[in-house]
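Trainee: No sequence on hand, only this structure:
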C-alpha cells in the first residue's frame, strides 16, 4: 500500500513493472500530456534544472496511478492549455520557446490563481500543473538541494549526507591553532 503522495524519484511505477507509460488498471498516459507537463516544468522549475523529462514522467505516472478522476482532470487541463497555445501562438504549448510558454501562463493569470480542481482554466492549471510540479520538485532531493534542504521529508539522507558537508576553508586554519 502506498502512503503519502507519490514522488518522481521513489521508484514506484517503474517502466519495467508497468510496461511503459501505463499503470496497471488504466489507459496509458499520453505523450501529449507528458510533453505539456515537461514544457510547463521547464518554465516553472528553476533555470539551473535541466533534463527533467524523466522526473516529470515518473511523477505524472505516480500521481495518476489509481486516480482516474485526477488523471482525467490533469489530461483535460493539459489539453486545454495546449489548445490555448495553438489559438494564441499557432503552435502546441510544448513546441513554443520557454519565454512564450511563460507568457501564456502569466497571461492566463496562473501565478495568482487559487488552485481549484473544478475551477477556471487558470485555477485548474494552478492545481494540476503548477502546484503539483512544484510540490514534486521541492519534495525531492534534487529540488531540495537547490533551496538548501539536503534531506526533504520522506527522503532520509543517512550518514552520507553528513559526510558530504564541508566546513568553510578559513575555519580549518583556526582549528589547527587551538591545539
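Mentor: Yes, it's here. Here the structure is a predicted model, which is why all the values come from computation and not from measurement.
Trainee: CA only for contacts and neighbour counts going forward, please
Mentor: OK.
Trainee: So which bits of the host helix or strand of residue 73 are buried?
Mentor: Assigned by DSSP states H and E, residue 73 belongs to helix 68-89. Buried residues in helix 68-89, defined by neighbour count with 16 or more other C-alpha atoms under 10 Å: 71, 73-75, 77-79, 81-85.
Trainee: try this one side by side with the last:
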C-alpha cells in the first residue's frame, strides 16, 4: 500500500493542523525547504521511528512522515521542543546500549529498541520519563497519523476513518467491496 499526499493532508486535518494543499504537495515531493527551526536529525529520527512502527508493506513512509512531522510542528514551538526532547531521550538510550544514534541503527534493532526502552508499555506523557515522552511525541503521534488516513484505516479494517468522505454508502457495504 502506498501513502499519498491525500493521506498526509487527511492526517494533518484529523490532528487539527491547517496547512495548504500546495504546501503539503511540495513537502511530500521534497521540493519545499524545511522550516529552519526544525532540526534535520530530529526529523530523520522521526522517519526512522515511522519505519520501525509502520507495517513493512507501506510505501512512501519517509515522504509521509516528513510531511506530517514538519506540518504538525510548524508554528508550535512547545510541540517541536517536546519532539526534540523525545528524540534526545531515544538517542541517549541507544548511545548507552548500542553506541549509536537511533537513526543509525539497523531496522530490526530499531524496532527492538522501542520494546527494550519500554515504550510499548508506558502511558504517553509529554512531560513524563523518557519512554513516556518517546511514546507520546514519536510513536503515538505517528500511529495516529497513519490510522487516520484512508490507507492506514484500510490496514486495520476501517474503511472510512474520520475526516474522509463516504457518507451512508460507505458504512452500509462490507469491507473490501467497491459497491
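Mentor: That came through, no problem. On a predicted model such as this, the values are computed, not experimentally measured, just so you know.
Trainee: tm score of chain vs chain?
Mentor: Here the TM-score for the pair of chains, by TM-score structural alignment, normalised by the length of structure 1, is 0.76; 160 aligned residues with a C-alpha RMSD of 3.0 Å.
Trainee: one step back: which part of structure 2 lines up with the helix holding residue 73 of structure 1?
Mentor: Here helix 68-89 of structure 1 aligns to structure 2 at residues 77-98, judged by TM-score structural alignment.
Trainee: average distance between the matching stretch and structure 1?
Mentor: Its matched residues in structure 1 lie on average 1.3 Å from stretch 77-98 of structure 2 after superposition (mean C-alpha distance after the TM-score superposition for structure 1).
Trainee: what sits up against that stretch?
Mentor: Around stretch 77-98 of structure 2, the neighbours that count as contacts under C-alpha atoms under 8 Å, 6 or more residues apart in numbering are 38-39, 42, 45-46, 73-74, 100-102, 113, 117, 126, 130-131, 133-134, 137-138.
Trainee: ok, of these, which come out buried?
Mentor: 38, 42, 45-46, 73-74, 101-102, 113, 117, 126, 130-131, 133-134, 137-138.
Trainee: name the element the residue nearest the centre of structure 1 belongs to?
Mentor: Taking C-alpha atoms, centre = their mean, the centroid of structure 1 lies closest to residue 133, which sits 3.0 Å from it. Element membership of residue 133 of structure 1, judged by DSSP H and E, is helix 132-138.
Trainee: contacts for that helix?
Mentor: Taking C-alpha under 8 Å, 6+ apart as the rule, helix 132-138 of structure 1 contacts 7-8, 41, 44-45, 56, 59, 143-144, 152.
Trainee: can you put these in a markdown table and add secondary structure, neighbour count and distance to residue 170 of structure 1?
Mentor: Output for the contacts of helix 132-138 of structure 1, formatted as a markdown table (DSSP: H, G, I helix; E, B strand; the rest coil; neighbours: other C-alpha atoms under 10 Å; distance: C-alpha to C-alpha, whole Å):
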| residue | secondary structure | neighbour count | distance to residue 170 of structure 1 |
| --- | --- | --- | --- |
| 7 | coil | 22 | 39 |
| 8 | coil | 23 | 39 |
| 41 | helix | 23 | 39 |
| 44 | helix | 18 | 37 |
| 45 | coil | 17 | 34 |
| 56 | helix | 24 | 41 |
| 59 | helix | 25 | 42 |
| 143 | helix | 20 | 29 |
| 144 | helix | 16 | 27 |
| 152 | coil | 17 | 29 |
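Trainee: Tabulate those in JSON lines, adding columns for distance to residue 99 of structure 1.
Mentor: Formatted as JSON lines, the contacts of helix 132-138 of structure 1 follow (distance: C-alpha to C-alpha, whole Å):
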{"residue": "7", "distance to residue 99 of structure 1": "27"}
{"residue": "8", "distance to residue 99 of structure 1": "25"}
{"residue": "41", "distance to residue 99 of structure 1": "13"}
{"residue": "44", "distance to residue 99 of structure 1": "11"}
{"residue": "45", "distance to residue 99 of structure 1": "13"}
{"residue": "56", "distance to residue 99 of structure 1": "20"}
{"residue": "59", "distance to residue 99 of structure 1": "24"}
{"residue": "143", "distance to residue 99 of structure 1": "22"}
{"residue": "144", "distance to residue 99 of structure 1": "25"}
{"residue": "152", "distance to residue 99 of structure 1": "30"}
